[in-house]
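Sharing a sequence plus its predicted fold:
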Amino acid sequence: MGYASVMPEQRYRVAAAPGDLRLVQELLNTSAKNGGRTPDLLDAALPAAEWLSAYGITGDSPGISDLRRLRDVVRRFLLGAGPEPGEVTAAAPLVLHPDGTVGVAGEPNDIGALAGRILLAIRDAQLAGTWRRLKLCRNPDCQVAFWDSSRNTSGVWHDVRTCGNVANLRKSRARRSASVIVDGS
């Protein structure tokens, strides 16, 4: 089974974001996780080609470094830090259609068009108010992109059983340890 045949909801057991925002989630989840135990799908030629082929893009397409840079900028943005002033995030050819809609220009099967679709998906989600539901797991070793379907958008872990339990156990042990020191025992 190739890398591209395992989409993020299978790779990390997360619910897929709806609509075009799923593409943003999938891009974010191509990065390495767990100290490199889960590989970065855009760092090596074969997994990058397999991942891109899921979107009809040939593996030898130029611009993979632009796509990695876009992924990193979106990741930083979700972590609360935006791009550096003047930073170019992607060469995304956008066009205004006669009906007034904005779309991606040029060849639909190149990385620039994919970057354009990603940027438009982010913009559309921001306008619809759904962007706040796409989050990164709070576990710094994980940071899997997940769709927060909780009623009040309070989710912080991509999986409470794995990342959440580990963090909560650490906090509990730290509180008990601090309690012992304060009590003088």
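The structure has been received and is ready for your questions.

use CA for all of it now, contacts and neighbours both
Will do.

distance of the spatially most central residue of the chain from V180?
Nearest to the geometric centre of the chain sits L28, at 2.3 Å (C-alpha atoms, centre = their mean). Remark: distance between L28 and V180 (C-alpha to C-alpha, to the nearest Å) = 42 Å.

do the same with G35
The value you get for G35 to V180, if C-alpha to C-alpha is used, is 33 Å.

ok, now S172?
12 Å.

Just give the closest residue to M7, not the sequence neighbours.
E26 (7.0 Å; C-alpha to C-alpha, 6 or more residues apart in numbering).

mind checking which helix or strand the one you found is in?
helix 21-28 (DSSP states H and E).

Report all helices and strands that that helix contacts.
Counting contacts by 3 or more C-alpha pairs under 8 Å, 6 or more residues apart in numbering; DSSP states H and E, helix 21-28 packs against helix 64-78, helix 111-128, strand 145-147.

The second one vs helix 21-28, what angle?
Inter-element angle recorded for helix 111-128 and helix 21-28: 120 degrees (by axes from the mean of the first three to the mean of the last three C-alpha atoms, to 10 degrees).

another structure for you, compare them:
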Amino acid sequence: MPAGFPDFRLGPVLATSFTGTLSERQGDAVERIPTPQRLVDWLTVSGLAVTSCTPAQLELARELREAIHAAATAAARRDPLPASAIPIINAHSMNGRAAAILAPDGTRQWRLSSPSSVEDALGVIAADAISIIAGERDGKLALCASPTCQAAFFDTSQSRTRKWCDMNTCGNRQKKARFNANHPKTRRSAE
């Protein structure tokens, strides 16, 4: 990935990984797709490779991202889904013309209608969001326990009690802060 941009925070669930392209929403927000090319990069590493993206397509992607985030957050809290998010998610799902194909290794891949169809890729993401928000998949939506993050994530752990959207970022940061608060002498000797 090009230098100068924050790393992507990828997870096993497409829709919630997509909402993670804007992280630390409750603190100093980090935009991980600030340019059309960065969206191309994210789609590529997410298995939805496109060849190009326009600024208008980037804005459509951000609109979808925020609608999914709002709906997933409401679902995790067991609140009513925001009326403004539903038509955005549905429109993107209906506009996409991607086809699921079976790869030789037995995995599902997506074939977009053209190499530059960002709309098809967004349709796949919207359909994934619908499946998790509607409760069709084994797991549950939850919110990150980090007060600066609070990202929606899809918990597929056996006990469904995961606290962090990502243990390597939010979880470690919170555990380190708790350790430092409980061991001030250790923190001073390390400085």
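Thanks, I have it. None of these values were measured; they are calculated from a predicted model.

what's the TM-score for these two chains?
Overlay of the two chains. TM-score (TM-score structural alignment, normalised by the length of the first structure): 0.60; 153 aligned residues with a C-alpha RMSD of 3.9 Å.

my guess is the residue nearest to M7 of the first structure contacts Q10, does it?
No: E26 of the first structure is beyond contact range of Q10, at 10.9 Å (criterion: C-alpha atoms under 8 Å).

Between those two, tell me which one has more neighbours.
More crowded of E26 of the first structure and Q10, by other C-alpha atoms under 10 Å: E26, with 20 against 11.

Please tell me how far the aligned residue in the second structure for that one sits from R187 of the second structure.
E26 of the first structure maps onto S17 of the second structure when the alignment is built from TM-score structural alignment. The gap separating S17 of the second structure from R187 of the second structure is 34 Å, by C-alpha to C-alpha.

With D128 of the second structure instead?
Distance from D128 of the second structure to R187 of the second structure, counting by C-alpha to C-alpha: 44 Å.

okay, the two: which has more neighbours?
Under the criterion of other C-alpha under 10 Å, the comparison of D128 of the second structure against R187 puts D128 first, with 19 against 12.

Nearest spatial neighbour of the more buried one, chain-adjacent residues omitted?
According to C-alpha to C-alpha, 6+ apart, the nearest residue to D128 of the second structure is A15 (5.8 Å).

got it, and A45 of the first structure?
Closest to A45 of the first structure by C-alpha to C-alpha, 6+ apart is G59, at 7.4 Å.

Residue in the second structure paired with that neighbour?
In the second structure, G59 of the first structure lands on C53 (TM-score structural alignment).

can you tell me which residues contact that match?
36-37, 39-40, 116, 118 (C-alpha atoms under 8 Å, 6 or more residues apart in numbering).

Serialize the residues you listed to JSON lines and add fields for secondary structure, neighbour count and distance to A72 of the second structure.
Putting those into JSON lines (DSSP: H, G, I helix; E, B strand; the rest coil; neighbours: other C-alpha atoms under 10 Å; distance: C-alpha to C-alpha, whole Å) gives the following:
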{"residue": "P36", "secondary structure": "helix", "neighbour count": "18", "distance to A72 of the second structure": "25"}
{"residue": "Q37", "secondary structure": "helix", "neighbour count": "17", "distance to A72 of the second structure": "26"}
{"residue": "L39", "secondary structure": "helix", "neighbour count": "25", "distance to A72 of the second structure": "21"}
{"residue": "V40", "secondary structure": "helix", "neighbour count": "22", "distance to A72 of the second structure": "24"}
{"residue": "S116", "secondary structure": "coil", "neighbour count": "16", "distance to A72 of the second structure": "28"}
{"residue": "V118", "secondary structure": "helix", "neighbour count": "27", "distance to A72 of the second structure": "22"}
